[in-house]
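predicted structure and sequence below. I'll ask about it afterward.
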Amino acid sequence: MSTALHSVTSSKFGRIIWLGLVCYAAPLASATAQQVLPGIVVSGGTLDPGVIAPTGEGQPGRDTPGIPTERIGSSVTVVSGEQLRAAKVRDAGEALRSLPGVHVSQQAGPGSLTNVRIRGGEANHTLVLIDGIEANVNSDGAFDFSDLLVDDIERIEVIRGGHSGIYGSKAIGGVINIITKSGRGPITAQAAVDGGGFRTRGVAARVSGGNDKAWLSGSAQYRRSEGFNVAPRGSENDPWWNRTLALKGGFRPIAGVQVDFSLRHTKKYVSFDQEQFNALTGLNEATDANNRSLSEMFLGGAQVRWDLFKGAFTQILRASHNHTDLNSVTTFGQTQNISTLTKYGYLATYRFTTPMLLAARHSISGLVEKETEGFTPRASFTDGRERTRERLATVGEYRGEYLRRFHFAATVRHDDNTSYRDFTTWRTSISVPVPEVGIRPHASVGTSVALPGMFEQFGSILGTFTGNPNLVPEESFGWDAGVEFTLPGGKTKIDFTYFHANLKNEIRGFGNTLSNLQGESQRQGIEIALKSQLTTWLYFGASYTFLDAEEPSGKQEIRRPRHSGKASVTAKFHEGRGTFHLAALYNGRMKDDNFGTFPATVVTLNDYVLVNAAVSYKVHSNVEVFARVQNLLNQNYQEISGYNTPGIAAYAGVRFKFVDPSTLAWAKYR
């Protein structure tokens, strides 16, 4: 038995999870379903853009072409828009908490820096795409998930495991692919207002409409909170606000040609505390201070898709731009870091069949992509010089389906870099659904790479940090293997996956700078995911992750719990007009660095359980009232050493929806 498996089965929490899943699954094994779980299509994790098929908004097909999950060997979790609306989460960080293999670290409360790690990787090992546009900030290579409000999100795909063979740098731990709502359908106006704990108030509005010829969606979101006291021994609240504007649309000028575009602008203000040494505790802790930051992010992208030969041959020309401006004022002075990322690409996919040879279907894709990164530090103690680095990538992918059962994919990518040596990454995966017995073995293996963030190389914070221009890219080799079980009736699925990865040249802090560690870091673990439709009105979901993440020295990686899990229940009532959602999240003990000593020492953060509840009810076909309670048990916990987290808080609001009936027939026009 492997070390990881032994640790799971021998731990108290692990035994509870295993026993609970077995006890839950046993009685369902003989049950018959009234309705099978819906199929899920994934648009990330592959070059093949999928075949466009006419469907309504938010359903697999024309709005969101992709590949069915049963044909993909990667481990995938999809959070649907319906799930987001049931849980009444406000930002993407909340939505991702305790998903299989995923850990969220938030520096304080809503609005504060929120990092997402997948399978023990760093925050900059998670590639984030919003409508196909890379959202990572190249200053540190990560994405702050508190920036992303969820009111206009249709679904979130979490694709675990290294994917540099497709996407290049950053995709070591996995990919989070976010798709926002499209504009197809009758002309509709929606608005929502809510408020509650910590003097929080929010408003969101969206107008959309279109048919198969043209469609458009525009949205605006604004949230503001007076915050709470982050400092363990302070009294000052830390306010924040977020304003997000988005525009998404497309049109089909002629048969077979489709043009899509997406624009998104986020402006966020956050007040935050200063970290200082506390002689009474011997720890570095947040201390009341008048620090503040103002950030702006613009994401823009467009593509032209041309389908030929009845969809057998697809060509896509695409371009995107990411511009981020981060201004901070602290006790050490004022800083400004400007990051840019521009991409141009050409993708071609050819699909064909060989009926006489293994009844096979094939897909061959090729991509050429040019990428330019820019970084400009502006402060009195920096040189203010813009630095750029460029990459030219060529990618090839083959996907095959044999005997209507075996699904295989292989991808190779070569990146020609101006600032580092060139590198080649690859990935293969296999999925074999056997519906007759309700099992689907799946596996993947590949290599990945992550370039140093440009702030890590060239940034500076007076008295506390100096970049290291000699950093080299981090490199990873990883694999996973698992089995998905579908119980009789098709309404319950359970997936077990083991994963393992080695990381070379890990970048870690050393004094006031960064350096590459010698040797290999190890990450391994087990992911368990369960989803079930118990009745036509009751849904249950659960997940558990065991993670063993170690540095080359054998030291446990910080801010990565060995045990984490989640269980949730969603119930529909009163003929579907009402929805109740209850979720319990467990985060096991984990390590963190205490920089109150030199060198830094390690502290242990206690485990905790968070219980969140939400309820909504349609008082009218166009009016919905809702409420939610976060941290129902009022748990006192820390996700980062020295920083408080919010206690119990309640929120309530109302949502309005107006549909122009005169456009119902028009919206169906093709």
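Received it, and whenever you're ready, just let me know what you need.

going forward, measure contacts and count neighbours with C-alpha atoms only.
Noted.

what separates the spatially most central residue of the chain from Leu96, distance-wise?
Most central residue of the chain, judged by C-alpha distance to the mean C-alpha position with Cα atoms, centre = their mean, is Ile176 at 3.5 Å. Using Cα to Cα, to the nearest Å, we find Ile176 at a distance of 10 Å from Leu96.

which neighbours do these two share?
Common neighbours of Ile176 and Leu96, using Cα atoms under 8 Å, 6 or more residues apart in numbering, do not exist here.

related to what we said a few turns ago, work out for me the element the residue nearest to the centre of the chain sits within.
For Ile176, the element it lies in under DSSP states H and E is strand 174-180.

next up, a second structure to put side by side with the first:
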Amino acid sequence: MKHNNTRGRASAQASFTLVGSLLLLTPPAVAADALTTDSSEDLDTVQVTANRIPQLQNDVLASTDVITRDEIDRLQANSLVDLLQSRNGIEVARSGPMGSQTSLFMRGTESDHTLILVNGQRVANSADGLAHFEFLPLAAVERVEIVRGPRASVYGADAIGGVINLITRGGSEVGQHAEVTLRAGSDGTFRQNAQFSSVEDDTRLSANLHHDESDGFSARDTGSEDDGYEATGAELRLGHDFGQQATLSLGVANTETDYDYDDCYDSSFSASEDCHGEGSQMVLDASLLTHLNPNWDMTVSVARTRDEYENTEAGSDAGRVASTRNEVGLRHDFYTDLGTLSLGVDHREESLDADGPYFTAEGYSVDSRYATGVYGSWHLQQQRHHVTTSLRYDDDNRYGHQMTGGSSYAYDLTAAQQLGASYSSAFKAPNLIDLYSPYGSGNPDLDAETSTTAELFWRLQQHHWHLGLNAFQTDIDNLISYEGADFSPINIDRSRIRGVELSSGWQGEALSVNLAMTWQDPEDRDTGEQLKRRAQRFARLDADYALDDWSFGATLRGSASRSDTDADTYTDTRTAGYGVVDLRTSWQVMPNVKLSAKLDNVFDREYQLVNGYNTQGRYVEGGVTFFF
């Protein structure tokens, strides 16, 4: 057991004031938040997530971030959660060490309101609708594309708060290349990763193997034993160009996890710390891009995701849940003098099975569903005017149909400044547990959660520095809540989130400084209370300096206090704010050897992201990477 205390409101104010003070010392920075490149390179950065088509970062009207492989390596992040923590509009709440249950809140929306993709394919569990971050290893990721704000009119259900798309490593340099990374850290942590790529003529092949393990620490602040974690995975991707006419992409990934956790119950419903779980996920995907003519592209894609979880609680079998998702999509993109027109259709089928001593005799009364969506979008750039509009119709065989849309307009005030606005609608489909829970408390009459979002944005981009400001308001209706002795889900709640995001930074030849700050008011409109586990203010500052073969960096993360539920009494409480400092360094010893080390939570700050659950104390890690 490590951290079990909280601090008062003054702690939150002090930590946020420190970040604010650093802002005054920071030159202005990125509108589009491409954090690791020079401004001129920002203009050339291509992202595909916002509208499902390749676009220059500067032409995308949505609020976006692109995190490159270089930044992932430079920050030495251990997980996607660590990489995303406190970035613009993003908060995470992890209930313990690596492998613990984790919630991600984007722009104050619910934890299942952010659509998580890998190479454009959904990876959330079909049962609870949540992405399990232990299945998303950073070792295999080439870049992370983040879109803040609703994208339901492009992707369909679940993208109320935004979209996070992990693009895996595929090989880009001609020839054969390999790298092996070995790292060791506190709490008995060991990480190994091997990456290989081959690019010859029109064929690209890449493979990634990774293994992480840690003794961890006690998840609960009342616990007495460490909760460990282990994950092993492999990814393989193959791409081939058929001349100038078509490109084929194939991928397979599999990850298996083994983890301990606290607060489970044995067959007599006595609380226990002796909790253990195992999980696995396999993702298969294939796509074929065909250039029908110079102005017409067609893309066909298929994907299959299978995940399974099995828990043993207090030495007894607590149950197994497995889910399968099959997807197929067809999209046509037309490039004309009047802009780019995209038309598409996709179909998704989900099924699951479950068994265990706590399930009802009949299990899931319905164990599958399917949804079909038809969508179109139009993107126009004429002189100083930029327009994007999209419309989508979704039909689900369990809860009916939804129509969503979105429109954005921006005007170039000068060659360096842009002012714009957008308005979009979105929805979240009830998950299969909500609809047909095997525990006997499902509600098949649930409606989809619906939302509308309005946003204003201003961007300034110069050669070495950027500045971006976004203001937004999201209204969500029909939020699913759990009522009664059996915690049956019903549509009852409403919420409203108003917020402002500021991005700022500087990219010089040796020094880079990047800052993200978010002010928001996430409100439960029925009670007037602050939404649980979401702060009204949080920020992140990254600073790095390169000197010959050395690099040095620091990150400061801060958050104000949050509303929460007491883990022991189940009454309303508040979790104190915090400020954490991380340090890092690396040394390119020779062209094929690189050493790196980091010190997280330098001052061993004791804080909690979820009431009653510990976070990582001071943590030291170092490693070596060999390039071949």
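Done, it's in. Since the structure is predicted, the reported quantities are computational estimates derived from the model, not experimental observations.

any idea what the TM-score comes out to?
After superposition, the two chains reach a TM-score of 0.91 (TM-score structural alignment, normalised by the length of the second structure), with 597 aligned residues with a Cα RMSD of 2.3 Å.

corresponding residue for the residue nearest to the centre of the first structure in the second structure?
When the second structure is aligned by TM-score structural alignment, Ile176 of the first structure is paired with Ile164.

ok, its match touching Ile146?
Yes. Counting by Cα atoms under 8 Å, Ile146 is a contact partner of Ile164 of the second structure at 4.6 Å.

picking up where we left off before, which strands or helices does the strand holding Ile176 of the first structure pack on?
Of the remaining helices and strands, those touching strand 174-180 of the first structure by 3 or more Cα pairs under 8 Å, 6 or more residues apart in numbering; DSSP states H and E are strand 126-130, strand 153-160.

what sits up against the last one?
If I follow you right, that is strand 153-160 of the first structure. Looking at strand 153-160 of the first structure with Cα under 8 Å, 6+ apart, the contacting residues turn out to be 42, 44-45, 58, 74-81, 101, 118-119, 173-181.

how much does it stray from the second structure?
After superposition onto the second structure, strand 153-160 of the first structure lies on average 0.9 Å away from the residues it aligns with, using mean Cα distance after the TM-score superposition for the first structure.

so which of the helices and strands packed on strand 174-180 of the first structure gets nearest Asn211 of the first structure?
The minimum distance between Asn211 of the first structure and those falls on strand 153-160, with 17.9 Å, by Cα to Cα.

between the closest one and strand 174-180, how many degrees?
Between strand 153-160 of the first structure and strand 174-180, the angle comes out at 170 degrees (axes from the mean of the first three to the mean of the last three Cα atoms, to 10 degrees).

give me the stretch of the second structure that strand 153-160 of the first structure matches.
Going by TM-score structural alignment, strand 153-160 of the first structure sits over residues 141-148 in the second structure.

all helices of the first structure, in order?
Secondary structure of the first structure (DSSP state H): helices located at 3-10, 12-28, 81-87, 92-96, 164-167, 454-458, 664-667.

dump the ones you listed to CSV, plus distance to Thr335 of the first structure and mean neighbour count.
Putting the helices of the first structure into CSV (distance: least, Cα to Cα, whole Å; neighbours: other Cα atoms under 10 Å) gives the following:
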stretch, distance to Thr335 of the first structure, mean neighbour count
helix 3-10, 44, 15
helix 12-28, 45, 14
helix 81-87, 36, 20
helix 92-96, 26, 21
helix 164-167, 31, 28
helix 454-458, 12, 23
helix 664-667, 49, 16
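
quick one, which of the ones you listed is nearest to Gly111 of the first structure?
Of all these, it is helix 92-96 that lies closest to Gly111 of the first structure, at 9.9 Å by Cα to Cα.

state the span of the second structure onto which the closest one is aligned.
Mapped onto the second structure with TM-score structural alignment as the criterion, helix 92-96 of the first structure occupies residues 80-84.

what does the matching stretch contact?
Residues from elsewhere that reach stretch 80-84 of the second structure (Cα under 8 Å, 6+ apart): 72, 75, 77, 90-92, 133, 136-138.

now do stretch 502-510 of the second structure
The set of residues that contact stretch 502-510 of the second structure without belonging to it, under Cα under 8 Å, 6+ apart, is 26-31, 33, 36-39, 88, 464-470, 512-518, 545-547.
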